[in-house]
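Peer 1: I would like the atomic coordinates for the input below:
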Amino acid sequence: MTSQTTATVASIAVADGVDVKRGDLLVSLDDSLALAQIGKDKAAIERDQVTLDQANRNLQRTTALVKSGAYTTQQGEDAQSAVNAAAAVLNVDRAALAADTVALDKLKITAPFDGRLGAFAVSTGALVTPGTPIITLTQSSPVYAAFTLPQENLDLLQKSMAAGTLSVSSRPAGDGGTAMEGKVAFIDNAVNTISGTIALRAVIDNPNGTLIAGQSISATVKAGEKDGLTIVPTVAVQPRTDGSVVYVAKDDDTVTIRKVDVALRVGDKTGLSSGLQPGERVVTEGQGNLSEGSKIKLAGEAASQDGKSKTRGTPVADAGTGTAAAAESVR
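Peer 2: The predicted structure follows:
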């Protein structure tokens, strides 16, 4: 919030950081000059009202004398013109009063909506000019929560949005408390080509002020369900400019890079609609050190009865190449 006029701060009505309601007085600026100007405007209205009243009485007398033939038509028109001029002057006075009343109102800075204050940027006696920052007021309930999702989810998101069922559960990042429910109100009109994500915004009731402006949140969007997906750990899916890939651990302990289609991501699990079959193993760590055909040693490797190795999901270094990798079975 900023000042709209030039004046000195007369008083600050509330403390830093409190919750306020719409219309609550926050800051009063010195209004002595404005009040004097309004007094002058009211006096001018009274004076010019008297002039108009006198002009109307003169018009009545003149009109009667014109009808009797004692006055000429010109004298009657002059009397009417005097009334019109007096009325115009009175209207100017009233307009000046209205303008000065608006100026007076600007000296009272009030809360435009319910919210929570920050810290005041001014103190009593400070001179402010138009645009001088006064204080920041943020709406505390409801709040808008902005987040992004992979563009692969866009079709499902749009269908759920059209059906009115696109909702979100959110909580402060790292907070294991009860999630707050909300509705997704906005899906951006363009995909971020660098990150491959689409921006969304949800409206969330925040009655206790748990969420504050600029805070990081954890959001889970409820957009619907898809059947027939292959589920992998989210960390196994690597984004690229042309889509997403996974590093598949083959039976000969080498990796192959495979392009996949991501259908859904929910927390630490990602659903793939194509590119991978249930039972195949995917690398979950150290992908940046691997290339097509890289030799790996599976984490937690142990011999089985059939001579094949099994994975425990703990990364170990490959003494042969110096790379590190971990693998998990696709479920």
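
Peer 1: When you work out contacts or count neighbours from here on, use the C-alpha atoms and nothing else.
Peer 2: Noted.

Peer 1: thinking Lys106 is in contact with Gln4, fair?
Peer 2: Yes - in terms of CA atoms under 8 Å, Lys106 counts as a neighbour of Gln4; the distance is 6.5 Å.

Peer 1: what's the burial count for Asp227?
Peer 2: Per other CA atoms under 10 Å, the neighbour tally for Asp227 reads 7.

Peer 1: so what does the lengthiest strand in the chain touch, helix or strand wise?
Peer 2: In terms of residue count, the longest strand belonging to the chain (DSSP state E) is strand 255-266. Under the contact criterion of 3 or more CA pairs under 8 Å, 6 or more residues apart in numbering; DSSP states H and E, strand 255-266 touches strand 243-249, strand 269-274.

Peer 1: most packed of the ones you listed?
Peer 2: Mean neighbour count, computed with mean count of other CA atoms under 10 Å, is highest for strand 243-249 among the helices and strands packed on strand 255-266, reaching a mean of 21.

Peer 1: ok, now which ones touch the residue nearest the centre of the chain?
Peer 2: Ranked by distance to the mean C-alpha position of the chain (CA atoms, centre = their mean), the top residue is Tyr144 at 5.0 Å. Contact analysis of Tyr144 by CA atoms under 8 Å, 6 or more residues apart in numbering lists Arg201, Ala202, Val203, Ile204.

Peer 1: where's the third one, which helix or strand?
Peer 2: Translated: Val203. Counting by DSSP states H and E, the element that carries Val203 is strand 197-204.

Peer 1: Pull out the buried residues from the next helix or strand after that strand.
Peer 2: Counting by DSSP H and E, the next helix or strand C-terminal to strand 197-204 is strand 217-222. For strand 217-222, the neighbour count (16 or more other CA atoms under 10 Å) marks Ile217, Ala219, Thr220, Val221, Lys222 as buried.

Peer 1: The third one touches Ser169, doesn't it?
Peer 2: Yes - in this structure, Thr220 is within contact of Ser169 by CA under 8 Å, at 5.2 Å.

Peer 1: quick one: Arg272 from Val92, how far?
Peer 2: Not quite, residue 272 is Leu, not Arg. According to CA to CA, to the nearest Å, Leu272 stands 74 Å off from Val92.

Peer 1: Another for comparison:
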Amino acid sequence: MTTPFPLASLRRPSFFTAAALLFAVLLAAGCGNGDSKPAQPKGVPAVPVTVVEVAQQATPLVVTAVGNVQPQATVQIKTQVGGIIVEQRVRDGQSVREGDLLFRLDPRPFELVIREAQARLDRNRVQLAKAAKDLERYAQLSKINAVAQEQYDKTYAEAKSLESDIQLNLATLERARLDLAYTVIKAPISGNVGMIQVTEGNVIKANDDRTLCVINQLDPVSVSFALPERYLTEVLDMQRSGSVPVEATPASSDAVSSQSGQSAPAREPVRGFLSAMDNAVDTTTGTIRLRAQFDNAEKRLWPGQFVRVGLVLRDKPDALLIPTSAVLDGIQGSYVYVITPDNKAEARQITVDFLSGKNTVLASGLAVGERVVLDGQVRLAPGMTVEVRPQPGAAPQSPQSTQTPQAGQSPQAAPQPLPAAGKGE
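Peer 2: Below you'll find the predicted structure:
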């Protein structure tokens, strides 16, 4: 009878076989790149991606912030004399120029005061003329002792008193004329009138607390905004070298037409310059308050409106840039997928210099002309084969706000990036 094998002898070859297979797998994995994922298995189709080439062009550093539009000047129109408003020559929201008539008060009480002051002045002048003649006559009689010295002194005092009265009459008359002039209220500055607070027919007191209306100067206007203090040195350097260009874009530029239902065309930014800087950094927020001035003849900027502000701090003449959507964040920092000449995906660490619009300006990591993946990164791993699908429209372009020419220069077209290329191109 045949003796069967022990169960242990049957299991032993199976254990050693499994161990050998596991060792072979670990050895094969160890021979690969420890920093990358396993290579794409054979037979797996190439991953479709869209790419864009690294472009090189002059790109300025544009710092953005949210600003608030403020009028260049604001005047509250109030009365300096009392009376009834007999004429209103301005309406709500009207545009006025300096010197335009706004309101008129009843002038008749002030005309009467002028007539009274003029009459007192004329009377005192006649009395002074008589006193001067009496004084001259008494002076001659005094020499021969024909008049008492007391009478002479009295006439002299009366003449001097009348001279003082005349000066007082002149001042009173001048004040009455000034009050009459105050009954005509004109615009002290050019601008736009707000809502009328006191209308025709109302009685108002002298130096009344009520405001008739408010005029805001809209051309030019100012925009107030704040920047982090880390930009303070660069802003100061730009100020020393000349005018600092600033752009403001109204936040309503993406408005939709209610009649056509179509999006309104994007508005061009309004261009101005940095006009003032606060004398201290706000220790609470760590920001510095700035003010820019803009010509506003078209009334595109309105007081109280919030705008996007772009401040051009410096230019990088040979900047390397890619769309920001191509940049990924990893444990070791920012990286992108670069497509090699044989259409393999390679993860590449990059150093970001600054952001410019929808683009990222690079400090290091890529060379001009290299292809980076713009769309399809989530399906990629290093070493995978890709199918390149060019997307020329996604090539990075310098943002419109960065094309502001310097003073004395004419605007030039920004150099266009190289087109994306596929396999064999």
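
Peer 1: Who wins on neighbours among the contacts of Tyr144 of structure 1?
Peer 2: Result: Ala202 is most packed of those (other CA under 10 Å), 25 neighbours.

Peer 1: Trace that residue over to structure 2, please.
Peer 2: Per TM-score structural alignment, the equivalent position to Ala202 of structure 1 in structure 2 is Ala292.

Peer 1: what's the closest non-adjacent residue to its match?
Peer 2: Leu274 (4.2 Å; CA to CA, 6 or more residues apart in numbering).

Peer 1: aligned partner of the one you found in structure 1?
Peer 2: In structure 1, the residue matched to Leu274 of structure 2 (TM-score structural alignment) is Val184.

Peer 1: burial count for that match?
Peer 2: Using other CA under 10 Å: Val184 of structure 1 sits among 24 other residues.

Peer 1: does Ala86 of structure 1 belong to a helix or a strand, and which?
Peer 2: Going by DSSP H and E, Ala86 of structure 1 is part of helix 73-105.

Peer 1: That helix against structure 2, how far on average?
Peer 2: Once fitted to structure 2, helix 73-105 of structure 1 is off its aligned match by 2.0 Å on average (mean CA distance after the TM-score superposition for structure 1).

Peer 1: Buried by neighbour count: which residues of that helix qualify?
Peer 2: Those would be 76, 79-80, 82-83, 86-87, 89-90, 93-94, 96-97, 100-101, 103-104, for helix 73-105 of structure 1 by 16+ other CA under 10 Å.

Peer 1: Same question for Glu152 of structure 1, what's its three-state structure.
Peer 2: Of the three states, Glu152 of structure 1 takes helix under DSSP: H, G, I helix; E, B strand; the rest coil.

Peer 1: quick one: contacts for it?
Peer 2: Asp261, Val262, Ala263, Leu264.

Peer 1: Kindly recompute the last result at 10 Å.
Peer 2: Gly196, Thr197, Ile198, Gly243, Ser244, Asp261, Val262, Ala263, Leu264, Arg265 (CA atoms under 10 Å, 6 or more residues apart in numbering).

Peer 1: Let me see the contact set for the first one.
Peer 2: With contacts defined as CA under 10 Å, 6+ apart, Gly196 of structure 1 is in contact with Thr148, Leu149, Pro150, Gln151, Glu152, Pro239, Arg240, Thr241, Asp242, Gly243, Ser244.

Peer 1: same thing but 6 Å
Peer 2: Residues counted as contacts of Gly196 of structure 1 (CA atoms under 6 Å, 6 or more residues apart in numbering) are Gln151.

Peer 1: cool, and the second one?
Peer 2: Taking CA under 6 Å, 6+ apart as the criterion, Thr197 of structure 1 is in contact with Thr148, Leu149, Pro150, Gln151, Val191.

Peer 1: Most neighbours among the residues you listed, which one?
Peer 2: Top of those by neighbour count (other CA under 10 Å): Gln151, with 21 neighbours.

Peer 1: Tell me which residue of structure 2 lines up with it.
Peer 2: Match for Gln151 of structure 1 (TM-score structural alignment): Glu229.

Peer 1: again with Ala303 of structure 1
Peer 2: Match for Ala303 of structure 1 (TM-score structural alignment): Leu380.

Peer 1: Repeat that for Ala43 of structure 1.
Peer 2: Checking TM-score structural alignment: Ala43 of structure 1 goes with Ala119.

Peer 1: outside of stretch 112-120 of structure 2, which residues touch it?
Peer 2: Leu173, Ala176.

Peer 1: how much does it stray from structure 1?
Peer 2: Mean deviation for stretch 112-120 of structure 2: 1.4 Å (mean CA distance after the TM-score superposition for structure 1).

Peer 1: What ranges does the stretch 301-425 of structure 2 have for its strands?
Peer 2: 306-323, 328-330, 333-339, 345-349, 351-356, 359-364, 371-375, 386-390 (DSSP state E, counting those that start in this stretch).
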